[in-house]
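K.L.:
Any chance you can model this:
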Amino acid sequence: MTTNTPKASLLPSVLVFAASDPSSGAGIQADIMTLASLGCHPLTALTAITVQDTVGVQSVHPLSAELLEQQARTVLEDMPVAAFKIGVLASLENVLAVAEIVGDYPEIPLIFDPVLASGRGDEFSDEEIITAMREMLLPQTTLLTPNAPEARRLAENPDDENEPSIEVCAQRLIEMGAQYVLITGTHENTPQVVNTLYGAEGIIRRDDWERLPGSYHGSGCTLASAIAGCIAGGASVEDAVRDAQDYTWQTLANPLRPGMGQFIPDRFFWARSEEEPEDAPKAGDAV
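P.N.:
Prediction:
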């Protein structure tokens, strides 16, 4: 007699540390949908509860570091994890708690999306939190995925007389400990969106994407989670960055607008196409 292997045991699990977003445009809900779309099993450790919609953030309420740690360690003791993904941490105590948790699992790749503010500009991190990120999390980060303003803020130096270039920011962030840095150009004033992946030796790849009209809520969460999912599925960092960008652009080119504010990426765009379901993207596969 043969028995079927439960499907859940065949899916790579990704543990996400992030805040909730009741609109499901960004935050831990966006992470869950992205990872599920790519054939991963999402695990979650909630860092904060936010009050927000597609227009903006009204308030952020960090959870205690003790409760955050209990969530993460409980699932880590129960299931194998193939990758970590970090989003909004919302308090200094939570930065320190997450740094301690991931420090106990140095063999697990860590994708860190340093969400310092919402797309509208609502602040999530003060200078004390940013300093702790630099000192405690960057040295443990496999891949850092800031947009250009976040990269400049993380890499700023009091001796700077002028705004540092993106290349200088990437070099500084790698010197702080990140193995790779993917700086996205969504906030730059360029005809196309230019995303650049840096390593210790400099530029690894540069990708140009059509700049789509409109404003999007959750594109950064989608990209970072897609990279985590691809790495969990066995892809190299460079291949994961390539495939995750393609997936994310497709979610933005097929957006949803359920509210009165920004567009939301459709993480299950492929399920609403005319193609057969077996054409759905899988972790580690090119879209």
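
K.L.:
okay, CA-based contacts and neighbour counts for the rest of this
P.N.:
Will do.

K.L.:
Distance from stretch 187-203 to the middle of the chain?
P.N.:
Here the centre of stretch 187-203 is set off from its chain's centre by 16 Å, with Cα atoms, centre = their mean, to the nearest Å.

K.L.:
now the helices for the stretch 101-250 of the chain?
P.N.:
All helices of the stretch 101-250 of the chain, identified by DSSP state H, counting those that start in this stretch, fall at 127-132, 148-155, 166-175, 219-232, 237-253.

K.L.:
Could you list the buried residues of the longest strand along the chain?
P.N.:
Taking DSSP state E as the criterion, the chain has its longest strand at strand 41-52. Neighbour-count burial for strand 41-52, counted by 16 or more other Cα atoms under 10 Å, picks out 41, 42, 43, 44, 45, 46, 47, 48, 49, 50, 52.

K.L.:
got the angle for that strand vs helix 219-232?
P.N.:
170 degrees (axes from the mean of the first three to the mean of the last three Cα atoms, to 10 degrees).

K.L.:
helices or strands up against strand 41-52?
P.N.:
Judged by 3 or more Cα pairs under 8 Å, 6 or more residues apart in numbering; DSSP states H and E, strand 41-52 is in contact with strand 13-20, helix 27-37, strand 57-62, helix 65-78.

K.L.:
how far off strand 41-52 does the last one point, in degrees?
P.N.:
Yep, that's helix 65-78 we're talking about. Helix 65-78 and strand 41-52 are oriented at 160 degrees to each other (the same axes, to 10 degrees).

K.L.:
let's see this one next to it:
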Amino acid sequence: MDYFLTIAASDSSSGAGVQQDIKVANSLGFWPLSSLTGITVQNFSKVYHVEPVNHLLLEQQIVTCLESYDIKAIKIGAICSIQNISIIAKCLKIISNRIIVLDPVLFSSDQTPLLKGGQRELIENLFPLTTLVTPNKLEFELLANQKVNSLDEAIEIAKIKSHEWNTSILLKGGHYDSIMINEALVTKENVYRFERERKKFTYTHGTGCTISTAIACFLGKNKSFREAYLLSSRYLTRTYEKLTNL
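P.N.:
Presented below is the predicted three-dimensional model:
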């Protein structure tokens, strides 16, 4: 049995967060484990409340999962408090050779803050432990502390940041102005560029959670960065086309 761990917040609509991570990982052949960082009250369009989980309770959840199961891949989503960043880093420092994908969720889609501040703590404490981080345009600008006007500009900055942050970076392209969705995966050695059709789904809640979890799962199946991205992109499209047709 292959085990997958999501460290993220719950979503009462079950369209994003831990609930969506569990659905994705299960559909890709993993037994999903979870450690809650927070509890959110939300529907498909709005977040009403965010309550961080006590840091000691979060630590107990993560440690129990790590000690009990041979986990192939870990995905980190919304963390909800700066103190929880330190707890996650403390727990993950004791393991090695694991796939860790961090989706640095700073805001919900309605721009509700899911982590107030904490960019420096993320970069210093968690980024060096990860295999890949997956920021959208706004998140990358906040983390890099630079305004970016195009994906090409973001790639040049990411080439530097991949060394400073000691991780690889997937620059998600949904928020850039372009007919097609253009994205890039920047490692310390290479830049992989991708282009896909910009589809108009009637339901889009949880797309960021879906693709970051799928990438973690495919990397956990020993796929290359390029293969994991392409498989995850196709998975995302199929999943949301089905939801649109419901």
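
K.L.:
neighbours around the aligned residue in structure 1 for residue 221 of structure 2, how many?
P.N.:
Aligned by TM-score structural alignment, residue 221 of structure 2 pairs with residue 233 of structure 1. Residues lying near residue 233 of structure 1 (other Cα atoms under 10 Å) number 23.

K.L.:
ok so, going back, including mean neighbour count and distance to residue 67 of structure 1, could the helices of the stretch 101-250 of structure 1 go into CSV?
P.N.:
Below are the helices of the stretch 101-250 of structure 1 laid out as CSV (neighbours: other Cα atoms under 10 Å; distance: least, Cα to Cα, whole Å):
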stretch, mean neighbour count, distance to residue 67 of structure 1
helix 127-132, 15, 19
helix 148-155, 20, 27
helix 166-175, 20, 30
helix 219-232, 29, 23
helix 237-253, 21, 31
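
K.L.:
closest to residue 109 of structure 1 out of these?
P.N.:
With Cα to Cα as the measure, helix 219-232 is the member of the helices of the stretch 101-250 of structure 1 nearest residue 109 of structure 1 (7.8 Å).

K.L.:
Name the surrounding residues that touch that closest one.
P.N.:
Here helix 219-232 of structure 1 makes contact (Cα atoms under 8 Å, 6 or more residues apart in numbering) with 12-14, 26-27, 30-31, 34-35, 38-40, 82-85, 87, 109-113, 145, 147, 237, 240-241, 243-245, 247-248, 252, 264-265, 267, 282-285.

K.L.:
For residue 130 of structure 2, what is the corresponding residue in structure 1?
P.N.:
Using TM-score structural alignment, residue 130 of structure 2 lines up with residue 141 in structure 1.

K.L.:
Run through the residues that contact that match.
P.N.:
Taking Cα under 8 Å, 6+ apart as the test, what residue 141 of structure 1 contacts is 109, 110, 111, 112, 177, 178, 179, 180.

K.L.:
Find the nearest non-adjacent residue to the fifth one, please.
P.N.:
Residue nearest to residue 177 of structure 1 in three dimensions, not counting chain neighbours: residue 139, with 3.8 Å by Cα to Cα, 6 or more residues apart in numbering.

K.L.:
so the one you found touches residue 173, yeah?
P.N.:
No. Judged on Cα atoms under 8 Å, residue 139 of structure 1 makes no contact with residue 173 at a distance of 9.4 Å.

K.L.:
measure the residue nearest the centre of structure 1 to residue 165 of structure 1 for me?
P.N.:
Structure 1 has residue 224 as the residue nearest its centroid, 2.8 Å off, counting by Cα atoms, centre = their mean. To residue 165 of structure 1, residue 224 of structure 1 is 23 Å away according to Cα to Cα, to the nearest Å.

K.L.:
now the buried residues of strand 41-52 of structure 1 in CSV, with distance to residue 152 of structure 1?
P.N.:
Output for these, formatted as CSV (distance: Cα to Cα, whole Å):
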residue, distance to residue 152 of structure 1
41, 33
42, 30
43, 31
44, 29
45, 28
46, 27
47, 24
48, 25
49, 27
50, 25
52, 26
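
K.L.:
for these, which one is nearest residue 208 of structure 1?
P.N.:
residue 42 (29.3 Å).

K.L.:
and the closest one, what pairs with it in structure 2?
P.N.:
By TM-score structural alignment, residue 42 of structure 1 lines up with residue 32.

K.L.:
same thing with residue 154 of structure 1?
P.N.:
By TM-score structural alignment, residue 154 of structure 1 lines up with residue 143.

K.L.:
thinking again about what came up before, possible to save the helices of the stretch 101-250 of structure 1 as a markdown table with distance to residue 22 of structure 1?
P.N.:
Shown next, in a markdown table, are the helices of the stretch 101-250 of structure 1 (distance: least, Cα to Cα, whole Å):
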| stretch | distance to residue 22 of structure 1 |
| --- | --- |
| helix 127-132 | 24 |
| helix 148-155 | 24 |
| helix 166-175 | 32 |
| helix 219-232 | 15 |
| helix 237-253 | 19 |
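
K.L.:
so which of those helices gets nearest residue 188 of structure 1?
P.N.:
Per Cα to Cα, nearest to residue 188 of structure 1 of the helices of the stretch 101-250 of structure 1: helix 148-155, 7.1 Å.

K.L.:
Check the mean deviation of the closest one from structure 2.
P.N.:
Compared with structure 2 after fitting, helix 148-155 of structure 1 has a mean deviation of 1.1 Å; criterion: mean Cα distance after the TM-score superposition for structure 1.
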